[in-house]
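Student: pasting the structure only:
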């Protein structure tokens, strides 16, 4: 997968994380401030891009597949690394100013 293609999927991956956290398309959509169908479409697009199912849908909830859980776990780790990097930069900027 090309870098530009992956960059275009960041929002989709974030929405998958929100879906995992909230357990239903309705709750995820409410949290994101979008329609349920918008969340469903983004997840479908992400599944097409990865070539695998990321979500198992039931009548009342959703559950991430092993692949979906793996993706969100890796992304959480990446986000944590990014957050630490920002903190380091801010701390360094504060030391320079101070």
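Tutor: Yes, it's here. Note that the structure is a prediction, hence the values are computed from the model and not measured.
Student: from here on, just use CA atoms for contacts and neighbour counts.
Tutor: Will do.
Student: run a quick neighbour tally on the spatially closest residue to residue 25 that is not a sequence neighbour.
Tutor: Leaving aside its sequence neighbours, residue 25 sits nearest to residue 36 (C-alpha to C-alpha, 6 or more residues apart in numbering; 5.6 Å). Number of residues near residue 36 (other C-alpha atoms under 10 Å) recorded here: 16.
Student: second structure for comparison follows:
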């Protein structure tokens, strides 16, 4: 979660039930929404965000902010690899009317 000044990262695990949450942890639900997604690596993540936002702009999409959504970075950690695979997911609004 980011507000332009600082970012907060959550290490998450998808679960089906939030009735029992271990002490020191929180549970939250993200409603179903549409995302723009790009695959990259830990080394190319800095290039991936501009590419994704450029694609969104070219195709008439805008990021959905603070509407029970949040951008996600999904890391696929593996042992003995130089670059881990990463997926960037940005929640998007319906296409802009001028598109």
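Tutor: It's in. Keep in mind it's a predicted model, so treat the numbers as computed, not measured.
Student: now what about the TM-score between them?
Tutor: Overlay of the two chains. TM-score (TM-score structural alignment, normalised by the length of the first structure): 0.24; 46 aligned residues with a C-alpha RMSD of 4.4 Å.
Student: contacts only, for the residue nearest to residue 25 of the first structure.
Tutor: Residue 36 of the first structure makes contacts with 25, 26, 28, 29, as judged by C-alpha atoms under 8 Å, 6 or more residues apart in numbering.
Student: and the longest helix for the first structure?
Tutor: For the first structure, the helix with the greatest residue count under DSSP state H is helix 66-97.
Student: the nearest residue to residue 64 of the first structure once chain neighbours are set aside: neighbour count?
Tutor: Nearest residue to residue 64 of the first structure in three dimensions, chain neighbours excluded: residue 55, at 4.3 Å (C-alpha to C-alpha, 6+ apart). A count of neighbours around residue 55 of the first structure, defined by other C-alpha under 10 Å, yields 20.
Student: test my guess that residue 55 of the first structure contacts residue 72.
Tutor: No - taking contacts as C-alpha atoms under 8 Å, residue 55 of the first structure lies outside contact range of residue 72: 11.5 Å.
Student: ok, now how distant is the residue nearest to residue 28 of the first structure when sequence neighbours are not counted from residue 93 of the first structure?
Tutor: What sits nearest to residue 28 of the first structure in space, not counting adjacent residues and going by C-alpha to C-alpha, 6+ apart, is residue 19, at 5.0 Å. Per C-alpha to C-alpha, to the nearest Å, residue 19 of the first structure is found 36 Å from residue 93 of the first structure.
Student: which one's more surrounded, those two?
Tutor: residue 19 (26 against 11).
Student: give me the distance between the more buried one and residue 77 of the first structure.
Tutor: Taking C-alpha to C-alpha, one finds residue 19 of the first structure at 17 Å from residue 77 of the first structure.
Student: burial count for residue 80 of the first structure?
Tutor: 12.
Student: what is the burial count for residue 26 of the first structure?
Tutor: Neighbours of residue 26 of the first structure under the rule other C-alpha under 10 Å: 18.
Student: that one: helix or strand, and which one exactly?
Tutor: helix 25-32 (DSSP states H and E).
Student: in a helix, residue 88 of the second structure, correct?
Tutor: No - with DSSP: H, G, I helix; E, B strand; the rest coil as the criterion, residue 88 of the second structure is strand rather than part of a helix.
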